[in-house]
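*Asks:* here is a sequence together with a model predicted from it:
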Amino acid sequence: METDSVIHQLAIRVGNQLRAERLLLATAESCTGGLVATAITEISGSSQWFERGFITYSNQSKAEMIGVPTELIERHGAVSEPVARAMAEGALRNSRAQIAVAVTGIAGPGGATERKPVGTVHFAWSNRLHTTSEMLLFKGERQQIRLLAAIHALRGVLKLLDEQEV
């Protein structure tokens, strides 16, 4: 699988759809460290549909930049469905975007627990009306997990765009 090509093609598709619907996207990334935003900004003209990206790697940055409640992080952990959902909703609150994607996970090789092994990634997508989320477990080395997570995040944006009534 040529993942660099896959992510580039997905970013182009996301951009074409957002531009056609006159919508803006925001990202909130933790374990991907800006890979989703990088794929997007590699496309000329992406400023027409990409509003901003938040790289909220630390728990403190999640709270300060996008308003994830610290109690939520303490109760569920940074790598959890509630935190991913709060990240997506916080990215919308702190931007002019109408669509947001959030990614938080454990890319490894450290940081894993028995309940949250390396490769655990939580995603959330929000369009101000509703937020959807899911968890996937990816196999591979750190960089591969991060890239697969970024690809899945973009696929989820396309799915959200296809499902929404504009």
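*Replies:* Right, received. Where do you want to start?
*Asks:* going by C-alpha atoms from here, please, whenever you check contacts or count neighbours.
*Replies:* Fine.
*Asks:* pull the contacting residues for residue 112.
*Replies:* Counting by Cα atoms under 8 Å, 6 or more residues apart in numbering, residue 112 touches 106, 118.
*Asks:* and it, how far from residue 25?
*Replies:* Taking Cα to Cα, to the nearest Å as the measure, residue 112 falls 30 Å from residue 25.
*Asks:* go on, residue 148?
*Replies:* Applying Cα to Cα, the value for residue 148 to residue 25 is 20 Å.
*Asks:* please say which of the two ends up with more neighbours.
*Replies:* Shown here are residue 148 and residue 25; by other Cα atoms under 10 Å, residue 25 has more neighbours (28 against 19).
*Asks:* any idea how far that one lies from residue 151?
*Replies:* Distance check for residue 25 against residue 151: by Cα to Cα, it reads 15 Å.
*Asks:* now swap in residue 46 and tell me
*Replies:* Using Cα to Cα, one obtains 17 Å as the distance from residue 46 to residue 151.
*Asks:* so the two - more neighbours on which side?
*Replies:* Set side by side, residue 46 and residue 151 show more neighbours around residue 151, with 22 against 19, by other Cα under 10 Å.
*Asks:* in a helix, that's where that one is, yeah?
*Replies:* Yes - applying DSSP: H, G, I helix; E, B strand; the rest coil, one finds residue 151 inside a helix.
*Asks:* that one against residue 8, yeah?
*Replies:* No - under the criterion of Cα atoms under 8 Å, residue 151 lies out of contact with residue 8, with a separation of 9.0 Å.
*Asks:* using the three-state scheme, assign the spatially most central residue of the chain.
*Replies:* Residue closest to the mean C-alpha point of the chain, counted by Cα atoms, centre = their mean, is residue 102 at 2.9 Å. Using three-state DSSP, the structure places residue 102 in strand.
*Asks:* got another, please set it beside the one above:
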Amino acid sequence: MRVTDEQLAAAGDALGQLLERKQRMMVTAESCTGGWVAKILTDRAGSSAYTEGGLVTYSNAAKQAVLGVAEDTLLQHGAVSEPVVREMVAGALRLTGADVAVAISGVAGPGGGSEAKPVGTVWFAWGTGEDQTQACLQHFQGDRDEVRRQAVLFVLEGVARFVETL
């Protein structure tokens, strides 16, 4: 699926308006998307009303040092896993005090994939705390740019559905 800049902008605008209406501040903890979600959120004028910040923790060392992801979690499950994205959400919330956090970790390609986690495998989590965090796994098709675009759109739309319930 080819995701356009217009689709990303529309999804970012919709989420931004929703966060603003609900008076919620959001933080992103991104790996394979490299800050793209935060970029989309802050493209909209007035985004400081709903964007607390964005953290790009690409390496395992950064996930540990910045977000407090446990070394054991990374060793047991790998960076692209549900336990890691859940810990990324918890760390981002703890670090910033935001109301809502999103975490993304995946294999965008073209290399780095494995039989268990092929290119296009992306784990997501979003939530407001340990008991209010949802995680899901998606498998996207395409080249590096296409995988990343699909991941950004997926998370913008998913977080919007989540925030709607708050």
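*Replies:* Perfect, I can see it now. Computed from a predicted model, the values in this text were never measured in an experiment.
*Asks:* now the common contact residues for residue 151 and residue 8 of structure 1.
*Replies:* With Cα under 8 Å, 6+ apart, residue 151 of structure 1 and residue 8 have no common neighbours.
*Asks:* residue 141 of structure 1 and residue 135 of structure 1, how far apart?
*Replies:* As for residue 141 of structure 1, its distance to residue 135 of structure 1 is 18 Å (criterion: Cα to Cα).
*Asks:* these two: who's more crowded?
*Replies:* Taking neighbours as other Cα under 10 Å, residue 141 of structure 1 and residue 135 compare with residue 135 leading, 17 against 13.
*Asks:* that one matches what in structure 2?
*Replies:* Under the alignment (TM-score structural alignment), residue 135 of structure 1 pairs with residue 137 of structure 2.
*Asks:* make sure its match is indeed in a strand.
*Replies:* Yes - looking at residue 137 of structure 2 with three-state DSSP, it is inside a strand.
*Asks:* tell me the contacts of it?
*Replies:* With the criterion set at Cα under 8 Å, 6+ apart, residue 137 of structure 2 makes contact with 82, 121-124.
*Asks:* residue contacts, residue 44 of structure 2?
*Replies:* Neighbouring residues of residue 44 of structure 2 by Cα under 8 Å, 6+ apart: 12-13, 16.
*Asks:* go through those residues and flag which are in helices.
*Replies:* When these are checked against helices (DSSP state H), the matches are 12-13, 16.
*Asks:* most neighbours of all those, which one?
*Replies:* Across these, neighbour numbers were computed from other Cα under 10 Å; residue 16 holds the maximum, 29 neighbours.
*Asks:* would you check that that residue makes contact with residue 50?
*Replies:* Yes - Residue 16 of structure 2 is in contact with residue 50 according to Cα under 8 Å; the separation is 6.6 Å.
*Asks:* so how far is residue 73 of structure 1 from the residue lying farthest from the centre of structure 1?
*Replies:* Relative to the average C-alpha location in structure 1, and by Cα atoms, centre = their mean, no residue lies farther out than residue 114, which sits at 24.0 Å. If you measure residue 114 of structure 1 against residue 73 of structure 1 using Cα to Cα, the figure is 18 Å.
*Asks:* next one: residue 48 of structure 1
*Replies:* The spacing between residue 48 of structure 1 and residue 73 of structure 1, counted by Cα to Cα, is 33 Å.
*Asks:* do the same with residue 60 of structure 1
*Replies:* Per Cα to Cα, residue 60 of structure 1 is found 10 Å from residue 73 of structure 1.
*Asks:* ok, the two, which is more surrounded?
*Replies:* When neighbours are counted by other Cα under 10 Å, residue 60 of structure 1 and residue 73 differ, and residue 73 comes out ahead with 19 against 15.
*Asks:* OK, contacts around the nearest residue to that one once chain neighbours are set aside?
*Replies:* Taking Cα to Cα, 6 or more residues apart in numbering, and ignoring the residues beside it in sequence, residue 73 of structure 1 has residue 83 as its nearest neighbour in space, at 6.4 Å. Residues touching residue 83 of structure 1, when contacts are defined by Cα under 8 Å, 6+ apart, comprise 68, 72-73, 76-77.
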